[in-house]
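Q: sequence first, predicted coordinates after that:
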Amino acid sequence: MNTIKTKRLVIRPIENGDAEAIHVYAGSPDIDMMMFLPNETMEDTEKFVEFARSEWQKDEPEDREYVILQGSEIIGGINLEKCENRSGNTFEIGWIICRDKRGQGFATEAAMALMSYAFNELNADFVRAHCDIRNTASEGVMKKLGMTLTDGTGTRTYPKTGVTSGEYLYSINRLEYINKKH
C-alpha cells in the first residue's frame, strides 16, 4: 500500500475505520452527478470500504481507492482504476470532495499527485477521467491536470435515478504528461 503526500494533503488507501467519514461525502444527497452515489445507507458505505480493502490485499489491485486527508480529517476520496480493453496501460481517475471543502483546489492537488503516481510508478500510458457535462467543477480539474477532451458525445444513465445526461471523456498520455512538466 502506498501513501502519497502533497503540500496540503495526505492520500492514503482506505482503512477499516474510515466508513463513517467516507459516508459524510459518499452518502450526501447533493452528489447527483456521480455514477454510483450517493450511498443510501451506512451499510452501503461499509460494503464499499470492505471492497476497497479487499482490492488493496491483491498484489496488483485493479481499483485503488484512497481517502484524501487535510491534517487528520478525511475530506474526500480519489481512486485510480485499471481499464480493460484499451490499448496500452490505461487508468481512470475519479474524485469526490466534501461539500464544505470544495472550491479550494483539493481535488486538483490530489488528482495531480495520483496522476503522477500512475505515470511514474505504474507506468501508465494513458490516464483518463469521465464527468457529467453539467459537472463544470470536475471538468475544470481535468483541464488543470492537462487533460484534453477526447469525446464529448457520450451519455450516462444513473442507475439510482434512471436520469440520462451527457458525458465528457478527458485523457492525457505519457508524452503529453512529460511535456507539460507536472
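A: Yep, that arrived.
Q: from now on I want contacts and neighbour counts done on CA atoms only, so please keep to that.
A: Noted.
Q: tell me who's in contact with the residue nearest the centre of the chain.
A: Residue closest to the mean C-alpha point of the chain, counted by C-alpha atoms, centre = their mean, is residue 94 at 2.0 Å. Residue 94 makes contact with 78-80, 111, 129-130, according to C-alpha atoms under 8 Å, 6 or more residues apart in numbering.
Q: ok, and here's another one to check against it:
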Amino acid sequence: MTDLRLRTERLVLRRFSPADLPAVTALCGDPEVMRHLDDGRPVPPDRVATELLPGLLREYAELPDGLGRWALEARATAQAAEPGTGTGTEGRFLGWAALRPPSSVGLVGPERRDGDVELGYRLLPAARGRGYATEAAAALVRAAFAELGAERVVATTMTVNTASRRVLERVGLRHVRTFHVDWPDPIPGSEHGDVVHALTRAEWAAGRAGAVR
C-alpha cells in the first residue's frame, strides 16, 4: 500500500515511518503545540519513542484503510511561493492530521454514533497562520464522506482554543455542545469546558460545507 494518503494544492499527507521519530518528538515536545492537548504538557522524548510513535504506526494495520494519523508535508511549489520559506524541496514537516475512530473525552459513550470518525490535527508553531490546518482538515472531511462512508465527522477541543474552533468551522463542522470534565490535573482554560463540533453526511451532501466538497 502506498505511503501517500492525500495530496492537496499545498500539502502532502502521508504515512509516518520510524524515520519520523525526530519530527514527532519535536511536534509533541513543543509546549505551544501541547498547550490545549491532553494534560497540557510536552510529551517526553522517551515516551514518544516507546509509546506514541509505535502506537501511531500500529494504527495503519489495526484501523480500517484510510484511517490513522498522517504526516503533513509542504509541497515544493507551496514552499517556493511563500515568503520566508525559500525554494526548499517537497517534504518539509509541518505536523499531522488525523481521521480515527472517536476516542477523545466527549466523543465516546452515549454521545458516539455508528459511523462517526474523529478529525484531529497538530501543527508546529512555525506552520500556523498559513491555512495549512484548514486545507488538511478539509481534505480529510471530504475523504471521510466521499471515500470512507462516514456518517458523521466529529471533533473536540477546549472552549478557549479559538484557533482550532475556527478551523473546524471553516471546514463545515458546527458546535453541537459544550461539556465539562472534572480533570484530575486541570490545565489553564479548562474551567471554560470543552466543545464538540460535528458535520453529518446529510449536511455535507446538502452543501453546508460547500467549500470543502
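A: All right, it came through fine. Remember, it's a predicted structure, so these values are computed and weren't measured experimentally.
Q: what is the longest helix of structure 2 by residue count?
A: As assigned by DSSP state H, the longest helix anywhere in structure 2 is helix 132-146.
Q: now do residue 31 of structure 2 against residue 37 of structure 2, distance only.
A: Separation of residue 31 of structure 2 from residue 37 of structure 2 (C-alpha to C-alpha, to the nearest Å) stands at 10 Å.
Q: how near is whatever residue of structure 2 lines up with residue 89 of structure 1 to residue 148 of structure 2?
A: Correspondence of residue 89 of structure 1 to structure 2, assessed by TM-score structural alignment: residue 115. Distance, residue 115 of structure 2 to residue 148 of structure 2, by C-alpha to C-alpha: 10 Å.
Q: and what of residue 141 of structure 2?
A: Residue 141 of structure 2 is 10 Å from residue 148 of structure 2, where distance means C-alpha to C-alpha.
Q: the more surrounded of those two?
A: residue 141 (29 against 16; other C-alpha atoms under 10 Å).
Q: aligned to the more buried one, what sits in structure 1?
A: Structural alignment (TM-score structural alignment) places residue 141 of structure 2 against residue 115 in structure 1.
Q: next: residue 9 of structure 2.
A: Under the pairing rule here (TM-score structural alignment), the equivalent of residue 9 of structure 2 within structure 1 is residue 7.
Q: so its match is in which element?
A: Per DSSP states H and E: residue 7 of structure 1 is located in neither a helix nor a strand.
Q: which residues touch the match of residue 89 of structure 1?
A: Residue 115 of structure 2 makes contact with 149-152 under the criterion C-alpha under 8 Å, 6+ apart.
Q: returning to that earlier point: the match of residue 9 of structure 2: neighbour count?
A: By other C-alpha under 10 Å, 8 other residues sit near residue 7 of structure 1.
Q: equivalent analysis for the one 3 residues further on, please.
A: Here the count is done by other C-alpha under 10 Å, and residue 10 of structure 1 has 21 residues near it.
Q: excluding covalently adjacent residues, which one is nearest to it?
A: residue 69 (5.1 Å; C-alpha to C-alpha, 6 or more residues apart in numbering).
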